[in-house]
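Peer 1: got a predicted model here, sequence first, then my questions.
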Amino acid sequence: MISTLIVTGLIVIVIIYVIVAYNGFVSLRERIKEAWSGIEVQMKLRYNLIPNLVETVKGYAKHESGTFEEVTRARSEAMANHGSPAEQAESENILTGALKSLFALAENYPELKANENFLNLQLQLSDVEDKIQAARRYYNGVVRDNNIKVDQFPSNLVAGTFNFIKAEFFELAEDEEAARRPVDVKFD
């Protein structure tokens, strides 16, 4: 009689654990989707700012068409990419490089650097970039939590049984050389 109660108790505990673990995986999967949606929203804001930025710079640097075309092409490719986070990160890295070229070009035009519209667009883009970084950190944190739970015992048994898998991190390439260099502070 006691052994039957013990076995029944253990079965109930296992069933409760499976339910709790399963619901935890469902929660993480939905948080990953929500976090990715946050990244997409910020990237769309970025994409919408870029044409205005290009047009503003074009007004001052008409003969720099190669840079404008590069930015426009990179923006189009990034917008069209709906692949994995790794594929999206690759497109975003190309776009970031093109934007760096555009801002480097702007350095050659003092009138442009003083233009209120350009400064406002630059500020908005900087704000969006900060929000993308925050959304990326949140997304990667949720992915980390999911991946740990997929790998840890005994939750890995539930993950395997119900086909919960590891998610991909969204990693943008960092310019390692620039990250190591001291920050230049200029007061104009």
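Peer 2: Received it, and whenever you're ready, just let me know what you need. Residues are numbered from 1 along each chain as shown.

Peer 1: contacts, neighbours, all on C-alpha from now
Peer 2: Will do.

Peer 1: spatially central residue for this protein, please.
Peer 2: Per Cα atoms, centre = their mean, the C-alpha nearest to the average position across the chain is that of residue 136, at 3.8 Å.

Peer 1: adding another structure so you can compare the two:
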Amino acid sequence: MRTLILLVLAAMLSGCGYNQIQQKDEAVNAGWAEVLNQYKRRADLVPNLVNTVKGYAAHEQQVLTAVTEARAKVGSMEVDAGDPASLAQFQQAQGELSSALSRLMVVVENYPDLKADRAFLDLQTQLEGTENRIAVARGRYIQLVQDYNTYVRSFPQNLVAKMFGYGPRPNFTVENERAIQEAPAVDFGAQGAAGTQPPQPQPQPQPAG
């Protein structure tokens, strides 16, 4: 009799979406792991990138320091993707690193020798590829969370989800997506005031009259 009751309960749970909730929850977890993996790949590139730029533009200390500090911040974070506040802090920190790297790449434009350096070109290619992977991983994660949230909020699986403690999960925000996609403006005049003005062309000697 007990076995029959268990079989009936199992069939009811399956019909109400319990198995699908498990599958969707695991898909979200796997998607999040991939997001973290791609962000870590980017963070691992930063020290070599900074050191390579420093070899040609050591006086761009303000920009180099900003990248280093932003990288240290994301490296020290312990994020809980199920906690909205923790996820928001993670988004902000990653956005700050994206912004710092964008400013660094703008500064690089003032150093032709650096732009032609083979090591820098390789790092730049790796960084661009990683940024693309991050965008793909984030986009997939957003879709997985949306699919999961829609499912656990729908009847009758919302009753099963509530029974077993599966609630909606926080997601990346639209505001953060927009901020990351917008490259920051760099005012070289302001940088010059801080002692980081790019090199100026030397005046050419005038022919004798």
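Peer 2: Here it is on my side, so go on. Given the structure is predicted, the values throughout are model-derived calculations rather than measurements.

Peer 1: got a TM-score for the two of them?
Peer 2: A TM-score of 0.82 describes the superposed chains when it is computed by TM-score structural alignment, normalised by the length of structure 1; 169 aligned residues with a Cα RMSD of 2.3 Å.

Peer 1: before we move on, the earlier item: need the counterpart of the residue nearest to the centre of structure 1 in structure 2.
Peer 2: When the two structures are superposed using TM-score structural alignment, residue 136 of structure 1 falls opposite residue 138 in structure 2.

Peer 1: what helix or strand does that match sit in?
Peer 2: Assessed by DSSP states H and E, residue 138 of structure 2 sits inside helix 118-153.

Peer 1: contact partners for residue 60 of structure 1?
Peer 2: By Cα atoms under 8 Å, 6 or more residues apart in numbering, the contact set of residue 60 of structure 1 is 109, 111-112.

Peer 1: which one of those is nearest residue 75 of structure 1?
Peer 2: Among those, residue 112 lies closest to residue 75 of structure 1 (Cα to Cα), at 21.9 Å.

Peer 1: what lines up against that closest one once you look at structure 2?
Peer 2: In structure 2, the residue equivalent to residue 112 of structure 1 is residue 114, according to TM-score structural alignment.

Peer 1: which parts of the helix holding residue 138 of structure 2 are buried?
Peer 2: For helix 118-153 of structure 2, a neighbour-count test (16 or more other Cα atoms under 10 Å) marks 120, 123-124, 127, 130-131, 133-134, 137-138, 140-142, 144-146, 148-149, 151-153 as buried.

Peer 1: name the nearest residue to the counterpart of residue 169 of structure 2 in structure 1, ignoring sequence neighbours.
Peer 2: The alignment partner of residue 169 of structure 2 in structure 1, by TM-score structural alignment, is residue 167. In this structure, residue 167 of structure 1 finds its nearest non-sequential neighbour in residue 143, 5.8 Å apart by Cα to Cα, 6 or more residues apart in numbering.

Peer 1: show me the helices in structure 2, by range?
Peer 2: Assigned by DSSP state H, structure 2 shows helices spanning 2-15, 18-56, 61-76, 84-108, 112-115, 118-153, 157-163, 174-181, 188-193.

Peer 1: about what we covered before: I'd assumed residue 165 was in contact with the residue nearest to residue 167 of structure 1.
Peer 2: No: between residue 143 of structure 1 and residue 165 there is no contact, the gap being 10.5 Å when judged by Cα atoms under 8 Å.

Peer 1: report the buried residues of stretch 15-29 of structure 2.
Peer 2: Burial within stretch 15-29 of structure 2, assessed by neighbour count using 16+ other Cα under 10 Å, is assigned to 16-18, 20-21, 24-25, 27-29.

Peer 1: now the two most distant members of those.
Peer 2: The distance between the two most remote of the buried residues of stretch 15-29 of structure 2 (Cα to Cα) is 21.8 Å, for 16 and 29.

Peer 1: mean per-residue distance, the helix holding residue 138 of structure 2 to structure 1?
Peer 2: After superposition onto structure 1, the average distance of helix 118-153 of structure 2 to its aligned residues comes to 0.9 Å, using mean Cα distance after the TM-score superposition for structure 1.
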